[in-house]
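> structural data only, the sequence is not supplied:
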């Protein structure tokens, strides 16, 4: 039973409380009524296209709405699955943001030499992306044999975590500082490993640069800075050229959402949070487009992720990833360590990929590089077994820096 992994470390300085996810029946009823009354726009030339090239189709949204309203989708099943793992909430004190209530799921080990690992999700994801990985670990190990302390938070202002209690904007630096403080408050000040994808990858990059306790970092999205020039395309294999071509096409055709988030976060936050159907169209598109089309994310999973966003008002709160867009437009580099050990997992249908020859040339601290045959932007969700194997291999290589 995964719940048996709930014993907190003895040297903990924070004060986490057990947490159970439960949406009240009244809120579920209101949601169902609102969804039922949400209209689907009329047929247009664009929304009859089912290729995804111009966004979600009217056909997909209609079918998804019907499933969402039917007995085929059961939110309580997803609550039960989430609650089958230890969940906690803990107040984190930040010098600028004030008190921030942070939610995290976890598997705590009883081994004295267990290595702490924090896993950070991105947009439009959540901690739910890592639950299949937690399930694998809980089945493979016992609390007495688990080699790691596995910490899976909801990022600040995402899902079950709160935001700043002070009237300040949540920024990347503040979010990274809060995530580092979470690990310190859990008793892991002597050292931990940080893993992240999408926004999470950017946060762990900051954590590795700014905080001594973050001893090594692993990412499944590795974005170059404007001042980092890759090598020649001639160095790449045919497979890598295909990956780069797909990534380049996405940057030309799929970046509009980020410009909207980055320049008009208030408008888009208010518009998308006005209807669960609007939310589904906006973030469901990303789950469809950013995953490996050969192994699509099940509709039930997409609906669960969207339902979590709806009941926690995540979307309008969590647009601070827009800061990344502003930095890209301004040509501002994002921090990344070239000293601390770095690991990278490349899933072929991710939005941005970095071929091995270029990664090795740019990052002398790259100690683990794995390329996969399948999977996309949501690596932990799409391919949890392969994702976990990569992280375990990386941790095995870098555990010396934590001793």
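Structure received. Because the structure is predicted, anything quoted here is derived from the model rather than measured.

> switch to C-alpha atoms for all contacts and neighbour counts from now on
OK.

> so which residues of the stretch 151-300 of the chain form helices?
Per DSSP state H, counting those that start in this stretch, the stretch 151-300 of the chain carries helices over the ranges 172-185, 199-210, 238-253, 256-263, 265-272, 276-289, 299-311.

> for comparison:
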């Protein structure tokens, strides 16, 4: 197997962008919802406003230039070309940091934190906190290859990430993740490959074997959040975990379907007071959506749920571990739940603002958490 790492320049054919415009113009819209809120899904007027911006004001070439400016690469690991950003810090003693996104995210989630993490001195920080950044696209996401066989679950992805870090020549590094990035980073922590010094999460999907007979307020809130997700919020996950191919046809054929599928989660899981535009610009949301639409990743991204939904479970990790609880995260496990499976918690903090897309929503807070956690391992 070749270890070659190849520079990658993103250059989407104009024909693809023209096709998108045609599809947006030919959208067949449903009737409006019968309620006055988001309880039936994305309200038609909100989606039409986003699509109008997409059709008449959005500039993909700007996003393309931004990604190319960061430095993009591909390398073939275990039969798949893996796409990743690699940003070298100007600080020679910077710590290598592996950042993994989730669904419905992409490497776009991290674009606001790349500068402060890699070059803190240029952003009012301490040069001693600098990181070299490696930000891969999950298999079947972004511009990584789509698996053509089953078996690409989070454990296999974690092994691929360890190989990616080895190829980049990093013999000591740390890893961070939320959503599927949390599951992959969790698996990395369990595997503990040579060189991995510690892990940090902004989402932990953990629960004890048995709940307390008399839970305190924090534990009861965590139980309630788990129940709500399981009974209400997880419908999308159940569909993607059981019938990813079926939903994939709609997402591959209709840009409006793909946009709605993601837009609803950007609203529902972020700390935005019910209005996604309070926290994200339309361009930012569409940049992320485009990393699903252009490569046609509706089915392949959903398929990770089919492969690994059961991997969101407590797993014992003995490496140094940090966690940052953002208040609008899907779940909020009490620390004593975590202490049952993690033996070396070095950082645990509950923040006042932010949700599921921590780096995307609250870049300053996210950067502070990552710095505070991994400062202990330098």
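Received the coordinates, thanks. Everything numeric in this text was worked out from a predicted model, so none of it was measured.

> could I get the TM-score for this pair?
The TM-score (TM-score structural alignment, normalised by the length of the second structure) is 0.89; 368 aligned residues with a Cα RMSD of 2.5 Å.

> re the thing from before, would a markdown table of the helices of the stretch 151-300 of the first structure with mean neighbour count and distance to residue 125 of the first structure be doable?
Listed next are the helices of the stretch 151-300 of the first structure as a markdown table, based on neighbours: other Cα atoms under 10 Å; distance: least, Cα to Cα, whole Å:
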| stretch | mean neighbour count | distance to residue 125 of the first structure |
| --- | --- | --- |
| helix 172-185 | 21 | 16 |
| helix 199-210 | 24 | 10 |
| helix 238-253 | 14 | 19 |
| helix 256-263 | 16 | 15 |
| helix 265-272 | 16 | 16 |
| helix 276-289 | 21 | 9 |
| helix 299-311 | 20 | 7 |
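
> could you dump these to TSV with distance to residue 144 of the first structure?
Output for the helices of the stretch 151-300 of the first structure, formatted as TSV (distance: least, Cα to Cα, whole Å):
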stretch	distance to residue 144 of the first structure
helix 172-185	21
helix 199-210	28
helix 238-253	42
helix 256-263	44
helix 265-272	45
helix 276-289	37
helix 299-311	32
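
> which one of the ones you listed lies closest to residue 35 of the first structure?
Of all the helices of the stretch 151-300 of the first structure, helix 276-289 sits nearest to residue 35 of the first structure, with 6.2 Å by Cα to Cα.

> so the closest one corresponds to what in the second structure?
Aligning helix 276-289 of the first structure against the second structure (TM-score structural alignment) gives residues 255-268.

> re earlier: for residue 156 of the first structure, find the nearest of the helices of the stretch 151-300 of the first structure.
Using Cα to Cα, the helices of the stretch 151-300 of the first structure put helix 172-185 closest to residue 156 of the first structure, at 6.1 Å.

> contacting residues for the aligned partner of residue 288 of the second structure in the first structure?
Counting by TM-score structural alignment, residue 288 of the second structure corresponds to residue 305 in the first structure. Contacts for residue 305 of the first structure (Cα atoms under 8 Å, 6 or more residues apart in numbering) come out as 125-126, 128.

> restricted to helices, list those.
Cross-referencing the contacts of residue 305 of the first structure against helices under DSSP state H gives no overlap.

> between these, identify the one with the most neighbours.
Most neighbours among these, by other Cα atoms under 10 Å: residue 125, with 26 neighbours.

> how about that one, what's its partner in the second structure?
Match for residue 125 of the first structure (TM-score structural alignment): residue 105.

> any idea how far that match is from residue 207 of the second structure?
If you measure residue 105 of the second structure against residue 207 of the second structure using Cα to Cα, to the nearest Å, the figure is 24 Å.

> repeat that for residue 237 of the second structure.
For residue 237 of the second structure relative to residue 207 of the second structure (Cα to Cα), the value is 18 Å.

> strands of the second structure, residue ranges please.
Along the second structure, counting by DSSP state E, strands occupy 5-7, 72-77, 80-87, 95-100, 131-136, 173-177, 196-201, 321-325, 345-350.

> thinking again about what came up before, quick one: which of the helices of the stretch 151-300 of the first structure is nearest residue 364 of the first structure?
Among these, the nearest to residue 364 of the first structure by Cα to Cα is helix 199-210 (15.1 Å).

> tell me the helices and strands packed up against the closest one.
Judged by 3 or more Cα pairs under 8 Å, 6 or more residues apart in numbering; DSSP states H and E, the packing partners of helix 199-210 of the first structure are strand 115-120, helix 172-185, strand 192-196, strand 214-219.

> can those go into a markdown table with extra columns for distance to residue 142 of the first structure?
As requested, these are exported to a markdown table (distance: least, Cα to Cα, whole Å):
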| stretch | distance to residue 142 of the first structure |
| --- | --- |
| strand 115-120 | 15 |
| helix 172-185 | 22 |
| strand 192-196 | 21 |
| strand 214-219 | 25 |
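
> closest to residue 329 of the first structure out of these?
Residue 329 of the first structure sits nearest to helix 172-185 of all these, at 16.3 Å, using Cα to Cα.

> between that closest one and strand 115-120, how many degrees?
Per axes from the mean of the first three to the mean of the last three Cα atoms, to 10 degrees, the angle that helix 172-185 of the first structure makes with strand 115-120 is 150 degrees.
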